[in-house]
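J.: Here is a sequence with its predicted model. Questions after.
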Amino acid sequence: MEPFLLGVVIVLAGGFAFLNGFHDVSNSVATAVRTRALTPTIAVLLAAVFNLVGALLSTSLALFFTDAGIGLPAGSTGLGILLAALLAACLWGLLTWWRGKPSSSTHALLGGIIGAGGASQLTSGPAMSGAGQTLLLQIVLPLLLSPVLAYALAYAAVFPATWLLRHGSPSAVNRGNRMAQSVLAGAFALGHGLQDGQRTMAVILLALVGAGYASGSDMPVWVQVSAAVLLAGGSLLGGWRITHTLGNRLVHIDPLRGMTAQGVSSAMLFIGAISLHMPLSSTHTMTSAIVGAGANQRFASVQRPHVVRILLIWLGTAPATAVVGGVFFLALTPLL
């Protein structure tokens, strides 16, 4: 039964990577398309290429997550936890995409893992070590701090950007900001690949370790390549529902503020992946940076009802997927 469960987990992890790219490509392209820095086709191609490159650049975050993040039980129980978590995360991703609401795939996956792990303990199964630490460090703190930090940095960054460009003509300033925004769209997609590409790698490696087919210290090349290709493939086919929300329904955004939002969010993704080894949500950072940069204007432009709805979805992501993951695990218990 373990080889079968391992195969199902690997297939679902691939589906999660594809859906992640499909769901989150909007974060990379929304402002660039909204300000006409890039055409939709070029923006999506750029995002797909740099997602691929970013996922191929590093495995350090995935190895850190596998080694220190979550202690899954070995054998079929651990595989069942991953299977239930992936199902919950994929369903949540599809639901939020259909509703056109940006949400964190990272928090959906971690919430599903913790919920399935809790269900395992309810059924007197093996305990999942590290769940409390993971809840605090990987969900609560990033959820509370990264959106606030992205908002504040983007709001503040508008001041020096405006001052530096104060003597330029509007047409020249907009043209320069659109050029910078095109570059930063690629940088953000690269950071997204560095961050979110390694989620799938970590899940597959956890499954391989739990089934006894790999150690947690080395990342198989086929795992890294398949995760990168599927993430890029999902980006190529990404839907525009969330792009419309980010680019048009939250705040009025111009080229300068779009450039500022992408610069701040890109920097945060790189720092989180390379320096802090902390999974940050590309959705949270980009959405908060867009609202922060857009709010720094002389007129009230933030569509507060839409922002409040998105905040509620963010707060509900981990609890909702934890419940769904627990239910799925209980349903799978006879097979484990």
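T.: Ah, there it is.
J.: Only C-alpha atoms from now on, for both contacts and neighbour counts.
T.: Fine.
J.: From residue 307, how far off is residue 212?
T.: For residue 212, the distance to residue 307 equals 45 Å [CA to CA, to the nearest Å].
J.: Of those two, which one has the most company?
T.: residue 307 (17 against 12; other CA atoms under 10 Å).
J.: give the contact list for residue 333.
T.: residue 80 (CA atoms under 8 Å, 6 or more residues apart in numbering).
J.: I meant residue 253, not that one.
T.: 31, 34, 35, 247, 290, 293, 294.
J.: any idea how far residue 165 is from it?
T.: In terms of CA to CA, residue 253 sits 17 Å off from residue 165.
J.: how distant is the helix or strand residue 209 falls within from the center of its chain?
T.: Following DSSP states H and E, one finds residue 209 within helix 170-210. Taking the mean of its C-alpha atoms, helix 170-210 sits 10 Å from the chain's own mean (CA atoms, centre = their mean, to the nearest Å).
J.: Tell me how far the helix or strand that it is followed by lies from the chain's centre.
T.: In the C-terminal direction, the helix or strand that comes right after helix 170-210 (DSSP H and E) is helix 221-236. Centroid separation for helix 221-236 versus its chain: 15 Å, with CA atoms, centre = their mean.
J.: tell me what helix 221-236 is packed against?
T.: helix 2-34, helix 40-57, helix 170-210 (3 or more CA pairs under 8 Å, 6 or more residues apart in numbering; DSSP states H and E).
J.: Show me the one of the ones you listed that comes nearest residue 96.
T.: helix 2-34 (8.6 Å; CA to CA).
J.: Can you tell me which helices and strands that closest one packs against?
T.: Other helices and strands packing on helix 2-34, by 3+ CA pairs under 8 Å, 6+ apart, are helix 40-57, helix 76-98, helix 170-210, helix 221-236, helix 241-244, helix 255-270, helix 282-295.
J.: Next one for the comparison:
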Amino acid sequence: MDLLVVLTILIVIFALAFDFINGFHDTANAIATSVSTRALPPRTAVMMAAGMNFIGAITFTGVAKAITKDIVDPFALSNGAVVILAALIAAIAWNLITWYFGIPSSSSHAIIGAIAGAAIAAAGFNSLNYSGFVKILQALIFSPLIALSMGFLVMSLFKVILKRATLMTTNQRIRRLQVGTAALQAFTHGTNDAQKTMGIITLALIAVGWQTTDDIQMWVRVSAATAMGLGTSIGGYRIIKTVGGKIMKIRPVNGAAADLASASVIFGATLIHLPVSTTHVISSAIMGVGSAQRVKGVKWGVARKIVLTWIITMPSVGLLAAICYLILNLFF
């Protein structure tokens, strides 16, 4: 079999594997609050999230096109197939490591940093599409800050609306609301995160000369959405434990506020075709909600560890991807 065909098949397999891992790694964030407040039992929450992720994934393609052309130029990428394969291997390795230790690290940061690192190893810093890459970095940096503010505002609004309600009545009503907010959260996750895998596969197809436009083919959309949904169905209970309980003690009203705040930020980014980290956005929204409730109620020590992981992910996985590229380049 032609070497190029083998490489392309490997890329598709690893890309779908990344999407599958992303499903049980990142989707845990989307349902963490509803599980921790007992609005939904874990199995029900996971299965609902799997379905909503699939629907969200096949609905939009704007973020996928941004991944295809904004990090590197797919039509000028030197040894593109090996670059993308190296990036996928590095991103998958990083996701598995952080998942094992229960650290809510970002799959988005991992794959974007990995593509950049492998491309630099292959063709130097000039291989990056700086205008697009900077735009993506800005979205990744500012979206958690916006989510933090949104979480604070939504929780403050809830406090005014529910000021005279009894605790028992509030909890019962909000738990019902949380079923809807968790579903919305999972849907928005699919609209943004699954798009990244679609973009990677399309980037590979262009790099090997099998596609001449950045259009996302239907088989790519369906396969990526299916991989994300299957991964979600496996669940991510380690991450649920961290996001749903270690940042702050979450009550139903806190969970609903965090879900609404983060879903609005993620979906807003999807509409303007920008990839964001659902992990960062959801964790930041929870911190914002906690700050509106009581600043000392947020476990800032855990929050600092999460933020530190955010900072080190891109350079670390970029270096790992560069090493992977140099090794793969010996064989391909």
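T.: That came in fine, so what should we check first? From a predicted model like this one, the values you see are computed outputs, not experimental measurements.
J.: And the TM-score between them?
T.: The pair, once superposed, lands on a TM-score of 0.95 when counted by TM-score structural alignment, normalised by the length of structure 2; 330 aligned residues with a CA RMSD of 1.7 Å.
J.: Name the helix or strand for the residue lying closest to residue 127 of structure 1 once chain neighbours are set aside, please.
T.: Excluding the flanking residues, the one nearest residue 127 of structure 1 by CA to CA, 6 or more residues apart in numbering is residue 121, at 5.6 Å. Here residue 121 of structure 1 sits within helix 105-122, counting by DSSP H and E.
J.: Report the buried residues of the helix or strand just after that helix.
T.: Going down the chain from helix 105-122 of structure 1, the next helix or strand is helix 131-134, by DSSP H and E. The neighbour-count check on helix 131-134 of structure 1 (16 or more other CA atoms under 10 Å) flags 131, 134 as buried.
J.: Outside of helix 131-134 of structure 1 itself, which residues are in contact with it?
T.: Counting by CA under 8 Å, 6+ apart, 69, 70, 71, 114, 117 sit against helix 131-134 of structure 1.
J.: Count the residues that sit near the counterpart of the second one in structure 2.
T.: The pairwise alignment with structure 2 assigns residue 70 of structure 1 to residue 72, based on TM-score structural alignment. The number of residues packed near residue 72 of structure 2 is 23, by other CA under 10 Å.
J.: What distance do you get for the corresponding residue of structure 1 for residue 147 of structure 2 to residue 268 of structure 1?
T.: Under the alignment (TM-score structural alignment), residue 147 of structure 2 pairs with residue 150 of structure 1. Applying CA to CA, the value for residue 150 of structure 1 to residue 268 of structure 1 is 8 Å.
J.: and what of residue 108 of structure 1?
T.: Applying CA to CA to residue 108 of structure 1 and residue 268 of structure 1 gives a distance of 20 Å.
J.: So between these two, which is more surrounded?
T.: More neighbours surround residue 108 than the other of residue 108 of structure 1 and residue 268, with 28 against 22 (other CA under 10 Å).
J.: correct me, but that one touches residue 89?
T.: Yes - contact status for residue 108 of structure 1 versus residue 89: in contact at 4.9 Å, counting by CA atoms under 8 Å.
J.: mind checking the SS state of the counterpart of residue 38 of structure 2 in structure 1?
T.: Under the alignment (TM-score structural alignment), residue 38 of structure 2 maps onto residue 36 of structure 1. What DSSP: H, G, I helix; E, B strand; the rest coil gives for residue 36 of structure 1 is coil.
J.: Please name the residues that touch residue 36 of structure 1.
T.: Here residue 36 of structure 1 is in contact with residue 178 (CA under 8 Å, 6+ apart).
J.: again with residue 59 of structure 2
T.: Counting by CA under 8 Å, 6+ apart, residue 59 of structure 2 has contacts residue 191.
J.: And for the one 10 residues further on?
T.: Contact criterion CA under 8 Å, 6+ apart gives 129, 132, 203, 214 as the residues in contact with residue 69 of structure 2.
J.: what's the burial count for residue 271 of structure 1?
T.: If we define neighbours as other CA under 10 Å, then residue 271 of structure 1 has 15 of them.
J.: er, residue 82 of structure 2 I mean
T.: By other CA under 10 Å, the residues close to residue 82 of structure 2 number 27.
J.: Show me what it aligns to in structure 1.
T.: Checking TM-score structural alignment: residue 82 of structure 2 goes with residue 80.
J.: in which helix or strand would I find the closest residue to its match other than its chain neighbours?
T.: With sequence-adjacent residues excluded and distances taken as CA to CA, 6+ apart, residue 80 of structure 1 is closest to residue 329, at 6.4 Å. Residue 329 of structure 1 is part of helix 304-332, with elements assigned from DSSP H and E.
J.: Check the mean deviation of that helix from structure 2.
T.: Comparing helix 304-332 of structure 1 with its match in structure 2 after superposition yields a mean distance of 0.6 Å (mean CA distance after the TM-score superposition for structure 1).
J.: so that helix matches what in structure 2?
T.: Using TM-score structural alignment, helix 304-332 of structure 1 pairs with 300-328 in structure 2.
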